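Peer 1: how would this look folded up:
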Amino acid sequence: MTLMGLELPSNIEFTQEDDKHIRMHIEKPMENMQNDSAAFEAWALCLKAKMNCNIILSYQEYNCWDKSFYKLCCKQTHYMRFLYRLWKFSELMSEWFKIDVKCIADVEQFKRMFLELKANRQYINNTPINESETSKSNEHRDEHFVEKAFITAVGKEKLNQLLAEEKESKLKIINNQLPNGLFKGKLVGDIKELNRIFPTGFIDLWGISEKDDLCIFELKIDSNNHVGIISQLFFYANYCKDVFYDKVYNDRIQSYKRGYKELHNTVKSGIVSIKAYFLAPGYHKEINVNRNRIEEILNQKKDITKIEYKFLDYDYESIKEIVDTSVKIKL
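Peer 2: Got it, this is the predicted structure:
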């Protein structure tokens, strides 16, 4: 589907009511948030940046949710993550993005339940328990080699050069694959499937800046330029705000893998802000055409949210030698 020159996915229903009002309908809210068919934040931002329109979103409700955070199936945990994203996005973009009144009940219910858990420190994140491994899936394998390259000493230097060019603070430490599952409970023993709220994904790269910002990076290679990069990073940034910035997190150091002890120490002393970076050699054309405006919209309330987003472009050739070395070691 094309709308005002914007190429939109066929599996999200878009209805243009007039020049300034658009309706979006998500048929499958349980899908992976990086899929074009589920990345509502990304498409909403692309539309807003291009047309300066107001958006109302509706979705197919998941009727099997019993309004609890107990014994959720896999689809239900994806639905919980969808409700969380929709709550956070509608709150941040409230001037122009609304949830259809017919669909708001589940979002409000989730919000009440989540905030109650947070107030009572009754949710807990999972932590790294071993070193990250390169994916055996061809789809993610090449991306993981690039990710591994950036956490080497030379790769970290390249990343810090890129940050310096954008007048961003340099990283003191850099690590990869930070888990972002969430469970009901406050003890390590509560981290089990029957208490799961969110499915476990992983933040590609993360680090602590010289100013004690928690810096997170959503990494892509040029063969993976879906708009979903925006939805992924938006979720990760808000998760880090609720868990690490607000100090409702797993402070039981079960292992020292992937820098979690350094993260724990920084959380204890106080994270200054969340710096959320898109990191790719190129972006989807609908992002590229209004990239600066999208970044501006995302950051309009950064002083309140303590989250700041920025697009970064890395040159693959500058790290190719490190990537090739990693590939040879693995093979």
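Peer 1: When you work out contacts or count neighbours from here on, use the C-alpha atoms and nothing else.
Peer 2: Fine.
Peer 1: what does the longest helix that the chain contains rub up against?
Peer 2: In terms of residue count, the longest helix belonging to the chain (DSSP state H) is helix 74-92. Where contact means CA atoms under 8 Å, 6 or more residues apart in numbering, the residues beyond helix 74-92 that reach it are 29-33, 41, 62, 64-65, 97-99, 106-108, 110-111, 196-199, 234-235, 238, 301.
Peer 1: Just the residues you listed: which are in strands?
Peer 2: 97-99, 196-198 (DSSP state E).
Peer 1: so can I have JSON lines of those residues showing neighbour count and distance to Ile22?
Peer 2: Formatted as JSON lines, these follow (neighbours: other CA atoms under 10 Å; distance: CA to CA, whole Å):
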{"residue": "Phe97", "neighbour count": "22", "distance to Ile22": "10"}
{"residue": "Lys98", "neighbour count": "20", "distance to Ile22": "11"}
{"residue": "Ile99", "neighbour count": "21", "distance to Ile22": "12"}
{"residue": "Arg196", "neighbour count": "27", "distance to Ile22": "35"}
{"residue": "Ile197", "neighbour count": "28", "distance to Ile22": "31"}
{"residue": "Phe198", "neighbour count": "23", "distance to Ile22": "30"}
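Peer 1: ok, of those residues, which one's closest to Asn176?
Peer 2: Closest approach between those and Asn176, by CA to CA: Phe198, at 19.7 Å.
Peer 1: just to revisit the earlier point, quick one: buried ones out of the contacts of helix 74-92?
Peer 2: Buried by 16 or more other CA atoms under 10 Å: 29-33, 41, 65, 97-99, 106-107, 110-111, 196-199, 234-235, 238, out of the contacts of helix 74-92.
Peer 1: please give me the structure for this one as well, since I'd like to look at both together:
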Amino acid sequence: MKNPEIVCILRQISQNTNVKLPESIDFEVSDGILRINLSDKGVCANMQSNESAFEGWALCLKAWLPDLIEKVLICWNPTTHKSNLLHYERFKYRIWKFIQTYDWAENGSLFNMDYYGENLKNWVINFPCDEADKEAQGDEAILERDYIANQKGNYDIIDQQLPVGVFNNVVSKASCVMPRGKSQIDIWALRCDTLHIFELKKSNNIMVGIISELMYYVNIMNDIKNQRIKYPPNAKECEYRNFDILYNSLNSNKIHFIKGHFLAERLHPLISPAVITLLNDSHIQKMENIEYSYIVL
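Peer 2: Okay, here's the model as predicted:
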């Protein structure tokens, strides 16, 4: 069973005739196994795009088709030239985390995932270099500011645009491992021993990729929390965007839980409550104190 047949079943079950699968990913269900075959373009694309967001598609299809899908294989060709190595490195990290998190997910390529166990110890994360722009740029930025202003009383601290660029040993353009610049957490907050991470989308941006994006940010921050990835030494001097409070909380092991929140007026029609339940159904995430939820904006 391939894309057209899968779409037909999804439309029947969801009672939504607008449900589609990305044409750039080949989906195949056979003998209880879902194979998600990503193109070279997909593995180098923005992680929230339909052609790259394998986490979202895997979780949605498995949650909607539990009688047909027991295992999920993420497949791609690791031997071909890749057009964007930074996005590709992030893709491989995402794969590694996904198959670690869910016992029903497997690497369907020939790429050796042990690579990341060795390299993580050399990675550092960048941090804010200035305050956020005084004037919000764009609709989602305005929504971010409004949400932060309205929620200040509910958290010990809440702020925006936390960089999560990954670098090798030092923060520099030459040592960049994954995309930087716009690679930032929309909103973050601290309350007691919990770090909250919010991925905000405006009402006309309802892509499945919100799952992939939030999972990536949560996994990066969890690796920082557990000191698998570190901030560079000069990060302790930063006070922009309340980063010093976050840094000190991480450095003193005060953060024990991470909660990732989808923050939107509405989600993609395939992101049902069952999908979020499946997203949280992981022994690894429970052990690491990670939890996801949907907050209506």
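Peer 1: circling back to that earlier point, for the ones in strands among the contacts of helix 74-92 of the first structure, work out which two are farthest apart.
Peer 2: Once CA to CA is applied, those give Phe97 and Arg196 as the farthest pair, at 29.1 Å.
Peer 1: And stretch 270-285 of the second structure, what's buried?
Peer 2: 270-271, 275-276, 279-280, 282, 285.
Peer 1: so how far is it from its chain's centroid?
Peer 2: When distances are taken as CA atoms, centre = their mean, to the nearest Å, stretch 270-285 of the second structure is centred 14 Å away from the chain's centroid.
Peer 1: can you list contacts of that stretch?
Peer 2: 14, 19, 59-60, 63-64, 100-103, 208, 286, 290-294.
Peer 1: swap the cut-off to 7 Å and go again
Peer 2: For stretch 270-285 of the second structure, the external contacting residues (CA atoms under 7 Å, 6 or more residues apart in numbering) are 59-60, 63, 101-102, 291-293.
Peer 1: How far does that stretch stretch from one end to the other?
Peer 2: By CA to CA, to the nearest Å, the extent of stretch 270-285 of the second structure from end to end equals 22 Å.
Peer 1: Tell me the counterpart of Gly228 of the first structure in the second structure.
Peer 2: Alignment note (TM-score structural alignment): Gly228 of the first structure maps to Gly209 of the second structure.
Peer 1: do Glu147 of the first structure as well
Peer 2: Using TM-score structural alignment, Glu147 of the first structure lines up with Glu144 in the second structure.
Peer 1: Next, count neighbours for its match.
Peer 2: 23 (other CA atoms under 10 Å).
Peer 1: what about it, helix or strand, and which?
Peer 2: helix 139-151 (DSSP states H and E).
Peer 1: Show me where the first structure has its strands.
Peer 2: Using DSSP E, strands in the first structure cover 2-3, 6-7, 12-18, 21-26, 54-59, 97-99, 123-125, 171-179, 182-184, 196-198, 202-209, 214-219, 274-280, 307-313.
Peer 1: Tell me which of those lies nearest to Asp190 of the first structure.
Peer 2: Comparing those against Asp190 of the first structure with CA to CA, the closest turns out to be strand 182-184 (6.9 Å).
Peer 1: Quick one: average offset of the closest one versus the second structure, please.
Peer 2: Superposed on the second structure, strand 182-184 of the first structure shows a mean distance of 1.0 Å to its aligned residues (mean CA distance after the TM-score superposition for the first structure).
Peer 1: what's that strand packed up against?
Peer 2: strand 123-125, strand 196-198 (3 or more CA pairs under 7 Å, 6 or more residues apart in numbering; DSSP states H and E).
Peer 1: Of those, which is nearest Ile55 of the first structure?
Peer 2: Using CA to CA, these put strand 196-198 closest to Ile55 of the first structure, at 26.4 Å.
Peer 1: and the closest one, what does it pack onto?
Peer 2: Against strand 196-198 of the first structure (3+ CA pairs under 7 Å, 6+ apart) you get helix 74-92, strand 182-184.
Peer 1: State the span of the second structure onto which it is aligned.
Peer 2: By TM-score structural alignment, strand 196-198 of the first structure lines up with residues 176-178 in the second structure.
Peer 1: what's the answer for stretch 42-50 of the first structure, then?
Peer 2: So stretch 42-50 of the first structure sits over residues 56-64 in the second structure, by TM-score structural alignment.
Peer 1: list the buried ones in the matching stretch?
Peer 2: Of the residues in stretch 56-64 of the second structure, those buried (16+ other CA under 10 Å) are 56-64.
Peer 1: Other residues contacting that stretch?
Peer 2: Residues contacting stretch 56-64 of the second structure (CA under 7 Å, 6+ apart): 69, 72, 208-209, 211-212, 270-271, 274-275, 278-279.
Peer 1: do that again at 8 Å, thanks
Peer 2: 10, 13, 36, 69-70, 72, 208-212, 270-272, 274-275, 278-279.
Peer 1: likewise stretch 206-214 of the first structure?
Peer 2: 169-178, 215-217, 263, 266, 270-275.
Peer 1: number of nearby residues for the equivalent of Pro232 of the second structure over in the first structure?
Peer 2: Aligning on TM-score structural alignment places Pro232 of the second structure opposite Asn250 in the first structure. A total of 18 residues lie near Asn250 of the first structure under the criterion other CA under 10 Å.
Peer 1: same question, Ile221 of the first structure
Peer 2: Residues near Ile221 of the first structure, counting by other CA under 10 Å, number 19.
Peer 1: ok, it touching Pro281?
Peer 2: Yes: if you go by CA atoms under 8 Å, Ile221 of the first structure and Pro281 touch, sitting 6.5 Å apart.
Peer 1: measure Asp114 of the second structure to Asn107 of the second structure for me?
Peer 2: On the measure of CA to CA, Asp114 of the second structure and Asn107 of the second structure end up 12 Å apart.
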